[in-house]
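Student: sharing a sequence plus its predicted fold:
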Amino acid sequence: MERRGFIKKIGLGSTLLGASGAMSIPSFAAQKAEPTFNMDFAPHFGMFRNSAPDGVVDQLKFMADQGFRSLEDNGMLGRSVEEQTLIAKTMESLEMRMGVFVIDGGENWKVSLTSGKQEFMDNFLATCRKSVEVAKRVNAKWMTVVPGYFERNLPIGVQTGNVIEAYKRAAEIFEPHGLVMVMEPLSDNPDLFLRHADQSYMICKAVDSPACKILYDIYHMQRNEGNLIATMEKTWEEIAYIQIGDNPGRKEPTTGEINYSNVFKYIHDKGFTGICGMEHGNAKPGVEGEKALIEAYRKVDIS
């Protein structure tokens, strides 16, 4: 991928590139770009902070030079318009795609859409409308949604109905723009309502919109139910986005028990051309840890 003229092309001052205002991009210009990954793996900011320490542009340039074709940034919604624009222009210049960001409406998700309370519905839908503008600004298509915690005083069917209604309303916001909210089953604690692939599949079928699909996070699903390939096969038609993390530890592939070579072969053989987000930490610290992470992905990438 041609990198010359990068800073000139995006037309942004050096004060936006890092705290010091110094451009670090030329330090990478002399390096030969590594081969592009066959799977579309998407790192996040901070994953290569030691190899590219001078801000978001520096990190994006480093990612592209290592062969990564996409980025995901859970916190994009909270960034300033100036920084969102900077990221988008940089990615366009580097021919990178934008992965998910989180539709985060604050602490209300802990109280949850399962409750059916109007105040939480209103907050969620307002955040969805805001997310449309951000998605347009950063050329995003997918946004992560989570329904939140169980509402213990309501039957599970009523809670499910409340979530379906909220997502139907959100789909009405996203569908005209070609945007997709991807609901993510989580394993962080037992209070979370959405935990399984079949549960997510059922909600997608009930919402019945191309704007409502599943984010299949392999780390969370290994913890919650395992049997990864068989589960993906049963729910495949509703899976629009995939995230990665080995278990235990939630670090890069090859550091835990998941056979990512087999999992990625299955995903590739299904014809998946979407993004696989690298939503995990680094197993080892520093520059050496970042090199080890990249090598791990080279090892499990499909040929």
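Tutor: Perfect, I can see it now. Residues are numbered from 1 along each chain as shown.

Student: going forward, measure contacts between C-alpha atoms and count neighbours the same way
Tutor: Fine.

Student: what residues does Phe37 make contact with?
Tutor: Residues counted as contacts of Phe37 (C-alpha atoms under 8 Å, 6 or more residues apart in numbering) are Gly67, Phe68, Arg69, Arg298, Asp301.

Student: hmm, I typed the wrong one, I wanted Ile229.
Tutor: Residues in contact with Ile229, defined by C-alpha under 8 Å, 6+ apart, are Val263, Tyr266.

Student: comparison target below:
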Amino acid sequence: MSTDTTLTTTAVVDAGQPARLRFAANLKWLFTEVPFLERFDAAAKAGFAAVEYAAPYPYEAAELQRRLADAGLKQVLVNTPMGEPGTPTRSGVACFPDRVQEFRDGVEQGLEYATALGADFLHIVGGLRPDGVSRDRAFARYVTNIAWAAERAKGTGVRLLLEAQNKRDAPGFILDTQSQAAAVAEAVGSDNVGLLFDFYHAQIDEGDLLTTLDSVWDRVFHLQVADPPSRHEPGTGEIAYTGIFNHLRRRGYQGWIGCEYAPAAGTVEGLDWIKEANA
């Protein structure tokens, strides 16, 4: 683990001082300059204390455990399995009425990896409404599947995340808004189900970010950042992230913030925004 103090992403609490925001490197998006298994060391060298990524499944859990331990990193989350890019299941199968067993198998696999890696969260990816299936039917299946997953995850120590994704990047995604995602979590009625609030998705579809965030605050478990329109690092687009980060400190947010963006000009070269966020 790097001892470089120019970029620190862990929480520091001093008497009379607000906690520093904690940022986790998303290894699908960051450090793509090197092969995936080398990104753990790269993230640690850059000053990150935690990582997240969507798909651990091409790798043995033991190999990922070793990479995390050697780099001194915390695993924050993984996603449930998704289909290949360009396929109908590329955003998951949670809303597919005819793929219930596939969904359940994916949750089982996701929980197996999440527990092995010590991850806090398993993101249940909602999916795109299947062709020929009414939205009401797809949504009903989604809610039923989330309820099943919540029951299955009890006792594992892993909490489940629901995320609304924007309709520009994911047309037909089953969750339309942050409030709808929160309503699903509320309907399921389990304290192990909450929201992954992604500022990038929320800005594109809803805007009014602070009000939108506050309206679902009690259900938010995890945050992710990127700046539209190009999905680069904070400070490169239209979101006033200084205000966002100050708001999170005022609200006492203690969780991780996932960095799920495509660096504009190299991962390490674009990390100054983290130092500024905790200045």
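Tutor: That came in fine, so what should we check first? What you see is a predicted model; the values in this text were computed from it and never measured.

Student: run through the residues that contact His247 of structure 2.
Tutor: Leu210.

Student: ok, so what distance separates the counterpart of it in structure 1 from Ile275 of structure 1?
Tutor: In structure 1, the residue paired with His247 of structure 2 is Tyr266, using TM-score structural alignment. In this view, Tyr266 of structure 1 and Ile275 of structure 1 are 15 Å apart by C-alpha to C-alpha, to the nearest Å.

Student: now Thr254 of structure 1
Tutor: With C-alpha to C-alpha as the criterion, Thr254 of structure 1 and Ile275 of structure 1 are 19 Å apart.

Student: looking at those two, which is more packed in?
Tutor: Neighbour comparison, Thr254 of structure 1 and Ile275: the larger count goes to Ile275, with 23 against 18 (by other C-alpha atoms under 10 Å).

Student: so how far is Arg97 of structure 1 from the more buried one?
Tutor: Note on Ile275 of structure 1: its distance to Arg97 of structure 1, by C-alpha to C-alpha, is 9 Å.

Student: can you get me a residue count around Val220 of structure 2?
Tutor: 21.

Student: contact partners for it?
Tutor: The contact partners of Val220 of structure 2, by C-alpha under 8 Å, 6+ apart, come to Gly194, Leu195, Leu196, Phe197.

Student: which position in structure 1 pairs with it?
Tutor: By TM-score structural alignment, Val220 of structure 2 lines up with Ile239.

Student: and what of Asn145 of structure 2?
Tutor: Using TM-score structural alignment, Asn145 of structure 2 pairs with Ala166 in structure 1.

Student: dump the residue contacts of that match.
Tutor: Leu113, Met121.

Student: before we move on, what about the one 5 residues further on?
Tutor: Contact analysis of Ala171 of structure 1 by C-alpha under 8 Å, 6+ apart lists Val180, Met181, Val207, Ser209, Ala211, Cys212.

Student: go again using 10 Å as the cut-off
Tutor: Leu125, Cys128, Glu165, Leu179, Val180, Met181, Val207, Asp208, Ser209, Pro210, Ala211, Cys212 (C-alpha atoms under 10 Å, 6 or more residues apart in numbering).

Student: same thing with Thr144 of structure 1?
Tutor: Thr144 of structure 1 sits next to 74, 99-104, 180-184, 213-215, 241 when contact means C-alpha under 10 Å, 6+ apart.

Student: kindly recompute the last result at 7 Å.
Tutor: Residues near Thr144 of structure 1 by C-alpha atoms under 7 Å, 6 or more residues apart in numbering: Val100, Phe101, Val102, Ile103, Met181, Val182, Met183, Glu184.

Student: quick check, it in a helix?
Tutor: No: under DSSP: H, G, I helix; E, B strand; the rest coil, Thr144 of structure 1 sits outside any helix and is assigned strand.
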